[in-house]
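[1] Compute the structure for the input listed below.
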Amino acid sequence: MPTAATSIYYALVVAWGASFYQFYLRDVFTTTLGLGRVVQDIGEFPYDCRRIVHPRLEACEDMWLDNEGRVLYAACAGTEARVNWCQAADKFNVSARRPGASELIALDIDEPGVEGMYNLRSIRPMGYTGAQGDGDDSFDLLGFDAEVLDGDTIQFYFVNERPPVGPFNNHIDASVVGINSTIDVFEMRRGEEVMRHLRTILSRAVHDPNRVAALGQGEFVVSNFHSAKTGWRKKLDFVIGGGSVAFCNVNGDCHTAVSGDEPDEILSANIDPQPLYKEYLNKALSVLPKTKLKLPNGLTRGFDNLIYVPSSVDGQIRVYAINSHSLLQQIDTVYTGMPLDNISPDARGDLYVAGFPDIRATVKGMADPTNLDVPSTILRIRKTVDLERKKVDYRVEKVLEDREGKIVSGATTVRHDVRTGRLWMGAAVHPYIMVCDPR
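    Reported below is the predicted structural model:
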C-alpha cells in the first residue's frame, strides 16, 4: 500500500500533468496542429478562384493594394530562390538566389488584358547598389508596407534579406551569422515604373524582420519572427515562444518596442479621439494579462492606429497601442484558433489574414511547393465599438477555405479589394498568385 507521501506525490504529478495539458498541450494540439479541425472545401464559398501563373509571380510572400490607384504591388522572390534563401526557415544557400534576386511587380487590377496578366510589370529600383559584394542593384524581398504621401507619391518599406559579407566584400556563411537583414525605403510616383532609394535601416533591434507597418512621418514598426537569427534559442521559439516588435524612427534609430511596463502616457498617442473609447482602453490596460509573443508574423497598423500582430503558433492577434515613448502596450487579444501569417486592412478597415489550417501540410508544402498543394484559410476580422457599453468586439469570420489547396494553396497574404469584392492572395514559396471573384 502506498504511503501518504507517495499518494500526495502521484496526486501532484497528475495535477501538474492535467494543468500542463490544459494550458499548453491542448492549445498545441487544437490550435497549432489543428487536430480535429474541420476544414472546408473551396466549393462551399461564394467565390470563383483561379491561379495566375508567370515566372515573375513566383514566391510573392506579400502584397499591398493601392486602392485609389487601382494597382496591386507584389514582392516576388522566385520559388527556387525562396526555398533556398530564407532566414525564417533556416535556408542559407546564397548561391541559389534568383539572378536579379527579387522584384516588385505591379498589376493593374481593373485591366486583366487578353492574357489575364493585368499589365504585369516590374518596378525598377534606382539609387540602390544592392548587397555589398553583389555588384548590382538586386535585393531580396520578404514582407513590406507602403503609404501614400500625397495624391501621387507612394513610399515603400521593404524587408530586405541581404547576404552577409566579410571585410573584403566576400559572402560569408549565413548559417553561422544569419542573413544581413535591412529595411530599405523607396519612393515612387504613381504611374512610373521606377522607385528611388531613400535610405537603408540596419539595426540590432531588427534582427529577423518579417513585415513592416508604416506609421507616417518616416516611422514604422517591424516584427521579428524569431528571437535570434540562428542557433538553439531560435529553434526553441516554436515551443517556448519568442520574437519581438521593433520601432524605428525617421533617422533609422530602432529599439525593441514590446515592453512589460505600463507608462502613464499610454493614451497620449493618437489612438481615438472619443473619450469613452479611451476609457475602454484604460480599463483594458488594467485587466488584460500580457502574453509572450510566439513567432509574430505579418503585423499591420489598423485604421484605428493600433498595431495588430498575428502569431504563427497560437493563432492569437495581439493588439497594441503605441505610447509617447514609442513602446507597444498590449490592450487586447483576438483569438482565431489557427496559426496565422500576414494581416492587412481593406479600404473599410476590416482586417483580412491568411491562416494555416494544417500546419504540418504547410511545412511539407514549403519544402516542395511546385508539387504539393497546401490547405489555406482566409479570415476576416471585423471590429465593433459599443461606446455606451464601453466594449470592443472582434468578430472573426471564415470567408474562404480550400481544404485540398486545389486553387488557393499556401497563401501567406491576402488583399481585399472593396470596390470589386475580389481577394488577391500571394504565397511565400508557391509559384503563382491567386485571385477570387465573388459570385
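
[2] Please make it C-alpha for all contacts and neighbour counts, starting now.
    OK.

[3] what ranges do the strands span in the stretch 201-350 of the chain?
    With DSSP state E, counting those that start in this stretch as the definition, the stretch 201-350 of the chain shows strands at residue ranges 209-216, 219-224, 244-248, 254-256, 300-301, 307-310, 316-322, 328-335, 340-345.

[4] Can you add mean neighbour count and distance to residue 129 and give those back as JSON lines?
    Listed next are the strands of the stretch 201-350 of the chain as JSON lines, based on neighbours: other Cα atoms under 10 Å; distance: least, Cα to Cα, whole Å:
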{"stretch": "strand 209-216", "mean neighbour count": "25", "distance to residue 129": "21"}
{"stretch": "strand 219-224", "mean neighbour count": "26", "distance to residue 129": "23"}
{"stretch": "strand 244-248", "mean neighbour count": "26", "distance to residue 129": "23"}
{"stretch": "strand 254-256", "mean neighbour count": "20", "distance to residue 129": "23"}
{"stretch": "strand 300-301", "mean neighbour count": "25", "distance to residue 129": "29"}
{"stretch": "strand 307-310", "mean neighbour count": "28", "distance to residue 129": "32"}
{"stretch": "strand 316-322", "mean neighbour count": "23", "distance to residue 129": "34"}
{"stretch": "strand 328-335", "mean neighbour count": "21", "distance to residue 129": "34"}
{"stretch": "strand 340-345", "mean neighbour count": "28", "distance to residue 129": "29"}
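
[5] Rebuild those as TSV, extending it with distance to residue 351.
    TSV is the format used below for the strands of the stretch 201-350 of the chain (distance: least, Cα to Cα, whole Å):
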stretch	distance to residue 351
strand 209-216	14
strand 219-224	18
strand 244-248	19
strand 254-256	25
strand 300-301	9
strand 307-310	9
strand 316-322	11
strand 328-335	11
strand 340-345	4
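
[6] Looking at those strands, spot the one closest to residue 52.
    strand 340-345 (20.1 Å; Cα to Cα).

[7] out of the strands of the stretch 201-350 of the chain, which comes closest to residue 81?
    strand 209-216 (16.9 Å).

[8] And this one, please, so the two structures can be compared:
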Amino acid sequence: MYLACAGTIESRTAWMPTLDALNATAVLTRSTADYLATYDTSTGAITKLAVRGLSDPRGLNLHGMDVVPDELDPTMLWIYLVNHRPEPESPHKGANSVIEILKTRVGADYVEWVQTVEDAHVIVTPNDIVGANNGKEFWFTNDNGAKVGIRRYIDALFWLRTTFVGYCHITHGCKRASIHLLGSNGIVRASDGSFWVGDYRNGQLTVHKPNKDKTLQHVATVMTGLPLDNLALSADGSIIAAAIPKVHLLSDAMNNRSSNVPSTVLRVPNATLGGNYKVEKASYPRIVPFFQAGAG
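    Prediction:
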C-alpha cells in the first residue's frame, strides 16, 4: 500500500489549502518534509521512499494520490500526486498547486520524478486524483471554486456548485471534464470504468460515464447522508467511502490536534453504471484525531 504522508501533524495544520491553512512560512521552514511511503499490510512495516529527480526546493506538499500499474508492464507503477507548492504570497493568493507524475517498481524503496503538470485555469484547488495506466493522463477533483477569498465563503454559505473534475494530458493539455458539482472531494474509477465523485458538503456520490473526449457525463446521484472524504475501489467492485459524521468539528481540529473528530466508512456494493445502488454504513463510527486519520 502506498501512502502520501505529512512530515508532522503540526506541518499539516499549518499548510492545508483545502481547509484555508496557508502558513507558507511555516511549511517552507519545516524540519520534516512530506514524504511517500509504503505500508506492508502483513507486517505493519512502513518504508519511506526516496524521491529521485525532483529538483524543486519546495519538495512535495502532499494531498491526493493514485498509484496505477503500467498498461504493458504491471511491475512498473505510475504515481500521480497532488502537490500544493507554497509560495511567500500564498496567504493572499493560495497554493501554487500542480500534479506530479512519478514512477517506481513494485518493491522499490525509491520513486523517480517524471513530470510536473500545471495549468492555473484548470488545476485550481486539486484534492484527489485518478491516473491512467499510460503515465500520460489523469482526472482530478477541484474542491473549491477559488483558491482564497470571500468567494470560498459565499460558496460554502449558499452551497453553490462551483467545484468540478478536471482532466489533463501531458501532450494535449488540461480542460474541465465535468459539470459543476457541489463540494467535490474524493474520486475513484469503478471496475466498469465509470467515475465516482464524493461530496464533502451534503454527502452526494455522483456517478459519471466517460466520453471519448475524456470528459465525464453525469448519469446518477447517490445520497449517502454524510459528508464524504476519500473514495476507494475494493476487490469485490464495491466503492468504499470515508465519511465525516460531524464535519463541523474540523475547524476545531485545525487548532487543536488532540481534538477528536468521528469518522466512519460507507460501502456501495455493485458500483457499476445502471446499478441499483445501496449505501451500507459501518455499525459504529471510529473516533480518531482527525489529522491522525488523515485529511484529504
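
[9] still on that earlier bit, to residue 47 of structure 1, which of the strands of the stretch 201-350 of structure 1 lies closest?
    Nearest to residue 47 of structure 1, of all the strands of the stretch 201-350 of structure 1, is strand 340-345, at 19.8 Å by Cα to Cα.

[10] what's the nearest residue to residue 75 of structure 1 if we skip its chain neighbours?
    Distance criterion Cα to Cα, 6 or more residues apart in numbering; nearest residue to residue 75 of structure 1, sequence neighbours excluded, is residue 104 at 4.7 Å.

[11] err, residue 67 of structure 2, not the other one
    Excluding its sequence neighbours, the residue lying closest to residue 67 of structure 2 (Cα to Cα, 6+ apart) is residue 79, at 4.6 Å.

[12] That neighbour belongs to a strand, doesn't it?
    Yes: secondary structure of residue 79 of structure 2 (DSSP: H, G, I helix; E, B strand; the rest coil): part of a strand.

[13] Just tell me what it corresponds to in structure 1.
    The alignment partner of residue 79 of structure 2 in structure 1, by TM-score structural alignment, is residue 156.

[14] Please verify my assumption that that match contacts residue 148.
    No: in this structure, residue 156 of structure 1 is not within contact of residue 148 by Cα atoms under 8 Å, at 9.0 Å.

[15] So which of those two has more stuff around it?
    residue 156 (23 against 17; other Cα atoms under 10 Å).

[16] what sits against the more buried one?
    Under the criterion of Cα atoms under 8 Å, 6 or more residues apart in numbering, the contact list for residue 156 of structure 1 reads 144-147, 185-187.

[17] how about 10 Å then?
    64, 144-148, 183-188, 195-198, 212, 214 (Cα atoms under 10 Å, 6 or more residues apart in numbering).

[18] how close does residue 145 of structure 1 sit to residue 62 of structure 1?
    9 Å (Cα to Cα, to the nearest Å).

[19] Overlap in contacts, those two.
    73, 211.

[20] Which residue in structure 1 aligns with residue 105 of structure 2?
    Alignment note: residue 105 of structure 2 maps to residue 189 in structure 1; criterion TM-score structural alignment.

[21] how many other residues sit next to the alignment partner in structure 2 of residue 226 of structure 1?
    In structure 2, residue 226 of structure 1 lines up with residue 144, judged by TM-score structural alignment. As a burial measure, residue 144 of structure 2 scores 27 neighbours (other Cα under 10 Å).

[22] try residue 227 of structure 2
    Using other Cα under 10 Å, residue 227 of structure 2 is surrounded by 22 other residues.

[23] can you check residue 143 of structure 1 too?
    30.

[24] and the longest helix for structure 2?
    Looking across structure 2 with DSSP state H, the single longest helix is helix 150-158.

[25] For it, buried residues please.
    Using 16 or more other Cα atoms under 10 Å as the test for burial, helix 150-158 of structure 2 gives 152, 155-156.

[26] swap in stretch 33-50 of structure 2?
    Those would be 33-38, 47-49, for stretch 33-50 of structure 2 by 16+ other Cα under 10 Å.

[27] what's the answer for stretch 13-20 of structure 2, then?
    13-18, 20.

[28] Restricted to strands, list those.
    15-16 (DSSP state E).

[29] Include distance to residue 194 of structure 2 when you put the buried residues of stretch 13-20 of structure 2 into JSON lines, please.
    Putting these into JSON lines (distance: Cα to Cα, whole Å) gives the following:
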{"residue": "13", "distance to residue 194 of structure 2": "34"}
{"residue": "14", "distance to residue 194 of structure 2": "36"}
{"residue": "15", "distance to residue 194 of structure 2": "32"}
{"residue": "16", "distance to residue 194 of structure 2": "29"}
{"residue": "17", "distance to residue 194 of structure 2": "28"}
{"residue": "18", "distance to residue 194 of structure 2": "26"}
{"residue": "20", "distance to residue 194 of structure 2": "31"}
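
[30] any idea which of the buried residues of stretch 13-20 of structure 2 is closest to residue 262 of structure 2?
    The closest of the buried residues of stretch 13-20 of structure 2, once distances to residue 262 of structure 2 are taken by Cα to Cα, is residue 13, at 17.8 Å.

[31] Can you tell me what that closest one aligns to in structure 1?
    Matched to structure 1 by TM-score structural alignment, residue 13 of structure 2 sits across from residue 83.
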